[in-house]
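Colleague: here are the coordinates; sequence isn't available:
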């Protein structure tokens, strides 16, 4: 998996890192049980503070994507990612609302919005699972 951070972005570095790890899992580049670099190693490799990597790893652990062991290190959760719950779906709807509202304000049709969503979804499922 290749991590590419945009240091000029308004998005915090830890959030960019978190999103890219989740994308790696979604694309099948990272499979359940796959090891990730240690906090120190990844921080050194991409040139960021180790606390930033630790924050991203801890968030992903809380969300069920990663498992962290003192002896084994960091790995994609070996039992797989928890399935979508009603709470997750409610959070997803809440996060999508601003994007849909802005799209409507910019005269993007429902069909165009769906087309963009379908293209992104296909990018993650193409040739993967």
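Modeller: Received, thanks. Note that the structure is a prediction, hence the values are computed from the model and not measured.

Colleague: switch to C-alpha atoms for all contacts and neighbour counts from now on
Modeller: Fine.

Colleague: Make sure I have this right: residue 75 is in a strand.
Modeller: Yes. Assessed with DSSP: H, G, I helix; E, B strand; the rest coil, residue 75 lies in a strand.

Colleague: In contact with it: list those residues for me.
Modeller: For residue 75, the contacting residues are 32, 33, 34, 35, 36, 66, 67, 68, by C-alpha atoms under 8 Å, 6 or more residues apart in numbering.

Colleague: Restricted to buried residues, select those in PyMOL.
Modeller: For anyone working in PyMOL, the buried entries among those, judged by 16 or more other C-alpha atoms under 10 Å, can be selected with:
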select buried, resi 32+35+36+66+67+68
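
Colleague: Second structure follows, compare the two:
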């Protein structure tokens, strides 16, 4: 798994790690049951504090996206699609989506532009999943 982080971003590094893992699952780069690097190894690879990686993994665990086990480490939840069903309505996911849509409106994006971007993004995830994913 290869993660690209933007150290100049306003988004915290742990949130970026969380987001890149979710995107890798969505596009098929990380399949259900796939192992993630240990927090220490990923921290070394990214040259960041391991507590930052631990915070990202804990967030993913609380969201039901990964499972953390002392023996097997962090793995993508085997049934991630049903484990995250509660994210659909009235939760943090919905609030984050609302904020992103508000940003699009504030920046002058039209409904058609937002819709086209959403469709293209979802189609990109679907195409990657059909094609077997790949390195990220």
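Modeller: Sure, I can see it. From a predicted model like this one, the values you see are computed outputs, not experimental measurements.

Colleague: TM-score for this pair?
Modeller: The TM-score (TM-score structural alignment, normalised by the length of the first structure) is 0.87; 128 aligned residues with a C-alpha RMSD of 1.8 Å.

Colleague: Export the contacts of residue 75 of the first structure as TSV, with columns for secondary structure and distance to residue 57 of the first structure.
Modeller: Written out in TSV, the entries for the contacts of residue 75 of the first structure read as follows (DSSP: H, G, I helix; E, B strand; the rest coil; distance: C-alpha to C-alpha, whole Å):
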residue	secondary structure	distance to residue 57 of the first structure
32	coil	15
33	coil	15
34	coil	14
35	strand	12
36	strand	10
66	strand	7
67	strand	9
68	strand	8
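
Colleague: can you give me the strands in the second structure?
Modeller: Read by DSSP state E, the second structure holds these strands, from start to end of the chain: 66-69, 73-76.

Colleague: Need those strands in JSON lines (columns: distance to residue 88 of the second structure).
Modeller: Rendered in JSON lines, the data for the strands of the second structure read as follows (distance: least, C-alpha to C-alpha, whole Å):
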{"stretch": "strand 66-69", "distance to residue 88 of the second structure": "17"}
{"stretch": "strand 73-76", "distance to residue 88 of the second structure": "19"}
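
Colleague: Among those, which comes closest to residue 27 of the second structure?
Modeller: Evaluated over the strands of the second structure, closeness to residue 27 of the second structure peaks at strand 73-76, with 13.4 Å, by C-alpha to C-alpha.

Colleague: sorry, back to before: can you add distance to residue 2 of the first structure and give the contacts of residue 75 of the first structure back as CSV?
Modeller: Conversion of these to CSV gives the following (distance: C-alpha to C-alpha, whole Å):
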residue, distance to residue 2 of the first structure
32, 18
33, 18
34, 14
35, 14
36, 12
66, 17
67, 20
68, 21
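
Colleague: Once you drop chain neighbours, what's closest to the most centrally placed residue in the second structure?
Modeller: Computing the C-alpha centroid of the second structure and ranking residues by C-alpha atoms, centre = their mean puts residue 22 first, at 2.1 Å. With sequence-adjacent residues excluded and distances taken as C-alpha to C-alpha, 6 or more residues apart in numbering, residue 22 of the second structure is closest to residue 65, at 7.8 Å.

Colleague: I'd like the distance between that neighbour and residue 111 of the second structure.
Modeller: As judged by C-alpha to C-alpha, to the nearest Å, residue 65 of the second structure and residue 111 of the second structure stand 30 Å apart.

Colleague: No further queries at this time; thank you.
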